[in-house]
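Sequence and predicted structure, then a few things I'm wondering about:
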Amino acid sequence: MDGVQLALPILGIVAAAAVTFYAVSFTELSEKSFRDLEDSENSENEGFKSSLSSRERRARRKSEKQAKS
């Protein structure tokens, strides 16, 4: 058997394994990304609330002052 005849099938198997590995890895990463996206949407109300706008701060101070009076 010639060296090329032996190397060609081995290279084909290695190439198929590499393509399969990257395809499976990509699928797992995309599934994880979608799960993370769904989790972030579900916990949107529970998570960090952005800081109040200046209008909201003024309204809150005004209501606190009125409550004290």
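On my side now, so go ahead.

make it CA atoms for all contacts and neighbour counts henceforth
Noted.

Residue 40: neighbouring residues, count only.
The number of residues packed near residue 40 is 13, by other C-alpha atoms under 10 Å.

now do the one 3 residues further on
Using other C-alpha under 10 Å, residue 43 is surrounded by 10 other residues.

Alongside the first one, take a look at this:
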Amino acid sequence: MDGIQQLGLPLLGVVAAAAVTFYVVSFNELREKSFRDLDDAEDDENGGFKPYMRSRGRRAKRKADKQNKP
């Protein structure tokens, strides 16, 4: 009985730690993926919120503004 406890308890602890680590990493990846999907969905919609304008968009806007000035 003493041999089982000396080997079994540490082995059980390692298995439990591995299971907890697996679930934490899995849920973290799912959370990150859902945030990425949410961001992609907002970018795809017309008129979606864009926190910044890309440089190509800024250049096009400046060029259009210059051409529209009288």
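Cool, got the structure. Keep in mind that what you see is a predicted model, and the values were worked out from it rather than measured.

for structure 2, longest helix please?
Identified as the longest helix of structure 2 according to DSSP state H is helix 2-44.

and the helix or strand following it, how far from the chain's centre?
Counting by DSSP states H and E, the next helix or strand C-terminal to helix 2-44 of structure 2 is helix 55-68. Its chain's average C-alpha position is 32 Å from that of helix 55-68 of structure 2, according to C-alpha atoms, centre = their mean, to the nearest Å.

Which residue numbers in structure 1 does helix 55-68 of structure 2 align to?
Under the alignment (TM-score structural alignment), helix 55-68 of structure 2 falls on nothing in structure 1.

mind listing what's buried in that helix?
Within helix 55-68 of structure 2, no residue is scored as buried using 16 or more other C-alpha atoms under 10 Å.

ok, residue 32 of structure 2 - how many residues close by?
Other residues lying near residue 32 of structure 2 total 12 when counted by other C-alpha under 10 Å.
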